[in-house]
Structure formats: C-alpha cells, structure tokens
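Participant: Sequence and predicted structure are below.
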Amino acid sequence: MTLFDLPDADTLYIALLTRDPSYEGRAWVGVTSTGVFCRFTCPARKPKPENCRWFDSLGACIEAGFRPCKRCQPLKAATDAEPVIEELLTALGERPEHRWCEADVTAMGYDRGTVRRAFKRHFGMSFLELARLERLRRGFEVMSEGGTVLEAGLEAGFSSASAFRARVGALLGMAPGTLSADPLLSIDWIDTPLGPMIAVADGHRLHLLEFMDRKALPTELRKLAEAAKGRLGFGRTAIHDQTARELTAYFDGKRTVFTVPLAYHGSGFYGQVWDALREIPAGETRSYGALATGIGRPTASRAVARANGANQIAILIPCHRVIGADGSLTGYGGGLWRKQRLLEIETDYARAARTESVSQP
C-alpha cells in the first residue's frame, strides 16, 4: 500500500540533484546504468535523467532488479528501525548460495510471524520472497551476459544447475539448456511499476511483451521458439532498450503513443483487431461489440474477444482498454488489478489533456 504519491519525473530529478531530504523514506531512485538504487541524498555522482527509475518503496526497487547502493545504504533506515531486518539481510549477504526457508529463520531465534510482518512493513514482501527474488535475479544477469546455465545457477545460489533449470523452466516454460546461444529472438526483462515484464525482440521488432507472472507466458514462448526454429535465447537488443524507454515515459506520464516496431503473430483478422486496439486513445475504452463494429464486423464480437485475448504485446497493444458491454473490466492476462491501474493512469492522462486545452486561450 502506497502512502506517498510520487510527483512527476522532472520534480523527482530536481529533488535528486539537490539531495532533497524531504524524500527520505518516501522515494528512491534506481539507476539503470549501474543497476543500483539510492536515496535522494546519496553523495554519489548523479545519473543522467534518462537512466533514472523512480520508486515509492524498497520492495519495488528490489523487485525491479536493482541492488542497494553501498554508499548511501538505502536499506539502513529499515534496519535501524527493526534490528531483525539488518541481521537477516546480513545473513542473506553472507550466504548468497543458501536456499532460505522458515526453519532457518526459526533456528536463528526469530518468530516467523514477527519477521514476516517486519519485512512486509518495510519491503512489501516477506524475507523468503526477497531471498528467492535476489537469487533468481543474479542468475538472469549471468545468462543475459552470455554465461552458461551452470554459471548462472551457481551465481544464483542454487544447489545444482538442474535446480536452476527447473526454476527458470517453470517461469519460461522451457529448459534453459534448450535456449540458443546465438538467438534470432532474444529474451530479456523490463522493469515497470506494475512488475517485471518479459520482452522478446529481434534486431528490428518487438515480438512479445508480457508480465512475468502471466499464465500464458510459457506457451507463448514455446511458440516463438518454434517460429524461430529453436533460435530463442537470452540477450538484449536496441528494441528492448527502446521499449524500456517508452514504457518508462508512459508510466512517468509523458507518453501515450508508442513507436516501437511490432511483429504480429496471428491471422490477418487478429492483426486487424490489434491495429484497432492501438487506435483507441488513452483514457478511452471500447466494448467488444463496439470494437467489432469499428472494424466492419459487427457480428464478430466473440472473434474480437478471442483476438484480444491472444494479444501477446501488453500495453503497447492496449487490450486493457476493452471492457464488457456492462462496463465491467472482464478478463486480463496480466491480472485485473493491473488492468484497473492502467486505466487509472490513462484516465489521468485524459484529465490532464482536458485541463490543458481549457487553460489555453
């Protein structure tokens, strides 16, 4: 639960440059060029604005894949407030290869409920969730840099390469060993305020963009692997970078239209529906029936719904803007809570645009 609504990115960047202490404990910056997150009062050299990501909780920083800065020690406030946090984080740092469980917490003399509440209060996640996330993040970093599954598993602290394969396999729906070392389609993750997303791209177009916890993700990745004749693997392209920049601008309130080149994987009818989705202005919604009528197929509401559900490029192809005829949110692969939040963000866009047009002479 957020108690402090972050202002716009320009305001936050000025506060970072001036080391404004009023943001202490309320906002943090993640630096994409270094992979660390800092307090606003950090004495380190300030990053460029395009390399900044803004967060309203420690947990959000960690979940987005950033490490705490060693100079400003952004976790210190939490550890000072509750010593159990410092002791467990120290233990986590000293045993990065360990697979932590509740029995370990109990063996250290802590009450599991107390620990869970303390971490939830300061990080928005439990200690065990934080430990698992940290291990997986380290493994993904190694593989994205060209490391082997064995190297990634060891770096992530898994007991064996097979254990790491199983974890990544459960996430991606395929064993890491089957991924190509010379990919035609490259997998990487992109961090957003609504959670990490998996992005698949070649050097020219984006083929997939899904929230990491989407149930259909493994199936979608297997289909892409087949389309690429097995040449699907870890890596990052200029398209990933462009997608990340435009998503950041979208969430910062600076962009409603995306220019990333997209690759459609579907029939001509599906492509027609996805084009129509991209024409819905931010801040507006359509029913399946209205969308069908708009493409000249007024009796094809069900087919339109299927095409909407088959979309595998979230946000950029805004299937979240389609709602039920009665105004209900209906289904969304990324979760209804995300659909609600995306619509709220875009409602704010529309409201700001109306206010600006009225204020102009």
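Facilitator: Received it, and whenever you're ready, just let me know what you need.
Participant: From here on, just use CA atoms for contacts and neighbour counts.
Facilitator: Fine.
Participant: residue ranges for the helices of the stretch 251-361 of the chain, please.
Facilitator: Assigned by DSSP state H, counting those that start in this stretch, the stretch 251-361 of the chain shows helices spanning 268-278, 288-294, 301-310, 336-359.
Participant: ok, second structure coming up, stack it against the first:
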Amino acid sequence: MNAIMTLPTEAQMYKAIVQRDARMEGVFFVAVKTTGIFCRPGCKAKTPKRENVEFFATSAEAQAAGYRACRRCHPLELSGATPVWLNDLFQRIKDDPNRRWTNGDLELLGLSPTRVRRWFQEQYQMTFHAYLRTQRIGLAVDRLRSGEDVTSTAFGSGFESLSGFRDSLRKWVGETPTSAKQTEPIFTTRILTPLGPMLAAGGDSGLCLLEFADRKMLAKQFQRISRLFQQPILVGSHEILNQTARQIQQYFQGERTSFTLTLRMDGTSFQTAVWQHLLAIPYGQTASYRQLAERLKNPTAARAVGRANGDNRFAIVVPCHRVVRSDGHLCGYAGGLWRKKWLLNWERQHTNSTGQIPLPLGPP
C-alpha cells in the first residue's frame, strides 16, 4: 500500500530547505523545476528560488512527475546510508578487519581524518578508531566463544602480543581471555530507515536497545545498558540484530503491525508495567498518559507514566509514540516530535481499524 502522507505547509517546507534542515528527512522531497532534479530537505546544493520548487511526499511521486534524483544528496537512498566517499574505506575494513588504521592511512585514500571521525561519532556514537577497536575485540570474543585457543585468537585478530591482547580485553570487555570465553557481549549495529538511521544493541539474551541515532544523550544510554546488564558493548553482528533489521524494514513497508523480538525490558516494576501496557496499544491507535495510569489502577500517576514512557529503550517496537495528552495533542518524544507525527500518520494510513484524521506534519 502506498502511503499518502500529510505534508507540512509549503512555507514550512521551503524554510526547511533554506535552513538545510536534515531533521525533516523522510517527511518530504523538494523538486526544482528549472533543473528537473529532486532532493532531500538537507541537500547542500544551492537553494532554489521559491517559485522554482514543488514538493512531494515520496521519491516515487517526484519520479512519476518526471524529476531525476540529485547526485549530491542521493534521495533514492535511505537517510544515513554510507556516503559514497566512505565506500572504499568500508570495503577495505571488510576485507581486512584486523588492520590498524592511522590518520596517515586515511589521508593516503584522500580522506580527511576529521571528517571520518565526525561521521562515525554521528552514526555510531564513537570515533573511527574506537569503532575499529570494538569491532576487532568483538571478532576476537566470537572466536574465543567458539572454542578457539587464546594464542590463535590473539594473533589471528591482529594483536602483536598476548599481553596486548589481554590488556585490550580487560579494557573493552573487563575480562581475561579465559573468562571472556563465557562472556556474553552486547553487539551494536545501524539500521537504516526512512526517518534516519537507528542504532540497535543486543545479544544472546535479546534486544537491549533500539533508538534513532541522532537522539540526544544516546551515548549515555549505551553506558546505562552496559552497567545495567554488566556486559561490554561491541560493534558486530548477531541474529537478534538481523531479526530487528528485518522487522523494522517490514514495518516501514507497511507489512508489519507488531514485533516478535525477544526484548530485555529490565527496569523497575512500575517501568516494566508501563512498557507492557505500551505494547498493548493497538497499531494505528493512541492512548493518553492518564488512560495508561488508570489501566495501572493508579489514576494519579500520569506524570510517572510519562517518565517511564521516556525511559523506554525500544523506539517503534515498544510504541511509546502512541501515547498522547488527554486533549489529543502530541508531546514528549525523544526521537523528535516530527517523527512521532510521521509514525502515527503512517500507522493510521496502513490500518482499517480507525477513522482518525491524520495529524498535520509541522516543523520539529
């Protein structure tokens, strides 16, 4: 089913492209009549005159109107996709994950170390070199857990000495090589969506976190879950992350209305009760903080429900975006209020269970 999204006003959209507001990614696309090209809201190209642009809810609509995709901002790709200028670097990392990269190595590839560092901090909440180290440690832990001996793992993972391997494990995993065989790390990866990249974290016991990568305080959220579960967080792959990526993709294709993921919903008894009630809000519908408090048989706890809602670690999957004020107005979404509006509109347009009018998508 094709989405018919409610757009902001044309004045709001033109203001967004003037300001190159990347927060409006996924909300609309802008097409330039004089060039025949359509772009993302945050495109760095020269801002066109107001009379020369028109707006579309989807890239498919822009293409149907005869416009070509911009080669600078690549509007046909999901927001947050690896930029073209980084493709060669990622391929080299994939081919040799144990290689130690220096700033000089990056410069030889024509890359600015500062630009590379900034991209990894924005997308992974860590520097490029921290990304490489945690990935290398993650691969080493996998080898130890599969039964490989310590010496083979150390040298096979690119370490020059056993002592250096032990020191790295103690720093990043908090374990010796022998005890690391029994450790259960939390792995993290990026998931691309029409509303921007998300960061997922999980392991053998289930998914620990799923949040939009640009959420404020996300780095502290990772620190909290590491302390909560007493497990190191490493860059890597895991079946729970693969399942999450597939189900999130199905959600944004309009093919999934609920999730079947194992969630590590550890929290206080009140928090977990609130989160369970969030899971019970049907797709395409909303509930108020007061209604949730009443369902918890604590009608004066609406504010506490709001705090527990804000502590939810699983964006979209545990649908805190479906909670609104008693008067129907939207408030309080850590991923950005515009995303909350988009998600509610999307769900209402992909269900026959409600007759509610889609919410207008104003600026963040």
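Facilitator: The structure has been received and is ready for your questions. Note that the structure is a prediction, hence the values are computed from the model and not measured.
Participant: ok, back up a step: Leu224 of structure 1: which of the helices of the stretch 251-361 of structure 1 is closest?
Facilitator: helix 301-310 (13.5 Å; Cα to Cα).
Participant: Okay, angle between the closest one and helix 268-278 too, please.
Facilitator: Orientation note: helix 301-310 of structure 1 sits at an angle of 80 degrees relative to helix 268-278 (axes from the mean of the first three to the mean of the last three Cα atoms, to 10 degrees).
Participant: one step back: out of the helices of the stretch 251-361 of structure 1, nearest to Arg245 of structure 1?
Facilitator: Comparing the helices of the stretch 251-361 of structure 1 by Cα to Cα, helix 336-359 comes nearest, at 17.3 Å.
Participant: helices and strands around that closest one, which ones?
Facilitator: Here helix 336-359 of structure 1 touches no other helix or strand, going by 3 or more Cα pairs under 8 Å, 6 or more residues apart in numbering; DSSP states H and E.
Participant: List the contacts of that helix.
Facilitator: Helix 336-359 of structure 1 has contacts (Cα atoms under 8 Å, 6 or more residues apart in numbering) with Leu194, Phe251, Gly253, Thr256, Ala282, Gly283, Glu284, His320, Arg321, Leu329, Thr330, Tyr332.
Participant: most surrounded residue in those residues?
Facilitator: Using other Cα atoms under 10 Å as the neighbour criterion, His320 leads the contacts of helix 336-359 of structure 1 with 26 neighbours.
Participant: ok so, going back, tell me the two of the contacts of helix 336-359 of structure 1 that are most distant?
Facilitator: Farthest pair in the contacts of helix 336-359 of structure 1 (Cα to Cα) is Gly253 and Thr330. Separation: 25.3 Å.
Participant: Show me the strands in the stretch 1-150 of structure 2, by range?
Facilitator: 29-32, 37-39, 53-56, 68-69 (DSSP state E, counting those that start in this stretch).
Participant: okay, the ones you listed in CSV with mean neighbour count next?
Facilitator: Rendered in CSV, the data for those read as follows (neighbours: other Cα atoms under 10 Å):
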stretch, mean neighbour count
strand 29-32, 24
strand 37-39, 25
strand 53-56, 18
strand 68-69, 19
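Participant: As a markdown table, the ones you listed with distance to Arg100 of structure 2 would be great.
Facilitator: What follows is these, written out as a markdown table (distance: least, Cα to Cα, whole Å):
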| stretch | distance to Arg100 of structure 2 |
| --- | --- |
| strand 29-32 | 40 |
| strand 37-39 | 37 |
| strand 53-56 | 45 |
| strand 68-69 | 37 |
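Participant: Nearest the geometric middle of structure 1, what residue?
Facilitator: Centroid check for structure 1 by Cα atoms, centre = their mean gives Pro196 as the closest residue, at 2.0 Å.
Participant: nearest to Thr90 of structure 1, of the helices of the stretch 251-361 of structure 1?
Facilitator: Here helix 336-359 is closest among the helices of the stretch 251-361 of structure 1 (Cα to Cα), at 33.8 Å.
Participant: chain center to that closest one, what's the gap?
Facilitator: 20 Å (Cα atoms, centre = their mean, to the nearest Å).
Participant: mind listing what's buried in it?
Facilitator: Arg338, Lys339, Leu342, Leu343, Ile345, Glu346, Tyr349, Ala350 (16 or more other Cα atoms under 10 Å).
Participant: Could you do stretch 314-333 of structure 2 as well?
Facilitator: For stretch 314-333 of structure 2, burial by neighbour count (16+ other Cα under 10 Å) applies to 314-325, 330, 332-333.
Participant: ditto for stretch 300-308 of structure 2
Facilitator: Neighbour-count burial for stretch 300-308 of structure 2 [16+ other Cα under 10 Å]: Ala301, Ala302, Val305, Gly306, Ala308.
Participant: so who does the last one touch?
Facilitator: If I follow you right, that is Ala308 of structure 2. Phe270, Gln271, Val274, Trp275.
Participant: same check, this time on the third one
Facilitator: Remark: with contacts taken as Cα under 8 Å, 6+ apart, Val305 of structure 2 is in contact with Gln271, Val274, Tyr289, Leu292, Ala293.
Participant: ok so, going back, just give me the closest of the contacts of helix 336-359 of structure 1 to Arg117 of structure 1.
Facilitator: Leu194 (22.4 Å).
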